[in-house]
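In: Attaching a predicted model along with its sequence, questions to come.
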Amino acid sequence: YAQTFDSNIGNVGKPARMALGALVIKEQYGFSDEDTVQEIRMNPYLQFFLGLPAFQHEAPFDASTTTLFRKRIPADLLADLNDYIVGRCNPYAKDENADDDPPDSTPPDPPTGQSDENADTQELNEENYNGIILTI
């Protein structure tokens, strides 16, 4: 797709991942436009977050480009994206209030039809560590 454009005319477009990522970094850390570009230039983790394939020593865009990103991406879209990333709007995020673990106070019932001899053997093969039964 990029090969269809003449490389001598205009500047190369930036990917949406880079634009959104730069705005997320800027808002998350409270950087100015210039500081955002400098942090991205120096930090390989931020470059990876923006989708760059490898670390590069030069900045992937200019500080004035951050202004263009802000003009093209509305603040409400960025807020919705941030909420989705945090998990507040993510329908697939696990509910922190839900308790999927069984209660620890009652041990499971033994299988029905078990003889006393098997019960004694089972008791010998179990060790108790801080309320947790380890079956050997």
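Out: Received, thanks.

In: all contacts plus neighbour counts: C-alpha atoms, from now on.
Out: Fine.

In: continuing past the helix or strand hosting G21, what's the next helix or strand?
Out: Following DSSP states H and E, one finds G21 within helix 16-29. Using DSSP H and E, the helix or strand that directly follows helix 16-29 along the chain is helix 33-42.

In: Included below, for side-by-side comparison, is a second structure:
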Amino acid sequence: MSDGIRVDTDGLNKFSTRVQDDTSRTLEPGYSDARVSLGTGVRFGVNNASGSVHAAKARYAASVEVSTANVEEYLAAARVLADAAAKVAAALDASDSRSAERTDWITGALAAAASEAQERRLAAEQRVAPGTARAI
């Protein structure tokens, strides 16, 4: 079998593995811990009658909510990106194999065509001048 086209997919596979590991071993546990800490709501200023404190508390709660949504979207996007990199690597590896098979088929077809053309040329020469044609 010929070599075909060989794409080095190690980088894609390493990237996919690294993103999956970073997401599951670092980001998700840290996010989970923060979510537990912040899950009870904003605790400061409960007994403070100041409107400014309550406004700050509301802004802080909104910031926590937006940050939480951003982290969740980031984790989802990281998973999608890691999965896509793994799928692209697998598809490239599969196409390398198909490329090599097609290259072998094309090489065989060209060799067969060349052989057939030579046989036809020899046959034509034999018809024109019998006993003079010879294979090259």
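Out: Received the coordinates, thanks. Note that the structure is a prediction, hence the values are computed from the model and not measured.

In: Can you pull the TM-score for these?
Out: Here the TM-score for the pair of chains, by TM-score structural alignment, normalised by the length of the first structure, is 0.26; 57 aligned residues with a Cα RMSD of 4.3 Å.

In: if we can go back for a sec, counting contacts, what elements does the helix holding G21 of the first structure pack onto?
Out: For helix 16-29 of the first structure, the packing partners by 3 or more Cα pairs under 8 Å, 6 or more residues apart in numbering; DSSP states H and E come out as helix 33-42, helix 63-72, helix 75-86.

In: can you put these in a markdown table and add mean neighbour count?
Out: Shown next, in a markdown table, are these (neighbours: other Cα atoms under 10 Å):
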| stretch | mean neighbour count |
| --- | --- |
| helix 33-42 | 18 |
| helix 63-72 | 14 |
| helix 75-86 | 13 |
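
In: wait, which of those helices is closest to L134 of the first structure?
Out: L134 of the first structure sits nearest to helix 75-86 of all those, at 37.1 Å, using Cα to Cα.

In: relative orientation of that closest one and helix 16-29 in degrees?
Out: 80 degrees (axes from the mean of the first three to the mean of the last three Cα atoms, to 10 degrees).

In: sorry, back to before: now the helices and strands packed on helix 16-29 of the first structure as JSON lines including distance to T121 of the first structure?
Out: Formatted as JSON lines, those follow (distance: least, Cα to Cα, whole Å):
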{"stretch": "helix 33-42", "distance to T121 of the first structure": "63"}
{"stretch": "helix 63-72", "distance to T121 of the first structure": "70"}
{"stretch": "helix 75-86", "distance to T121 of the first structure": "50"}
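
In: Show me the one of those that comes nearest A19 of the first structure.
Out: Once those are compared by Cα to Cα, helix 63-72 is nearest, at 5.7 Å.
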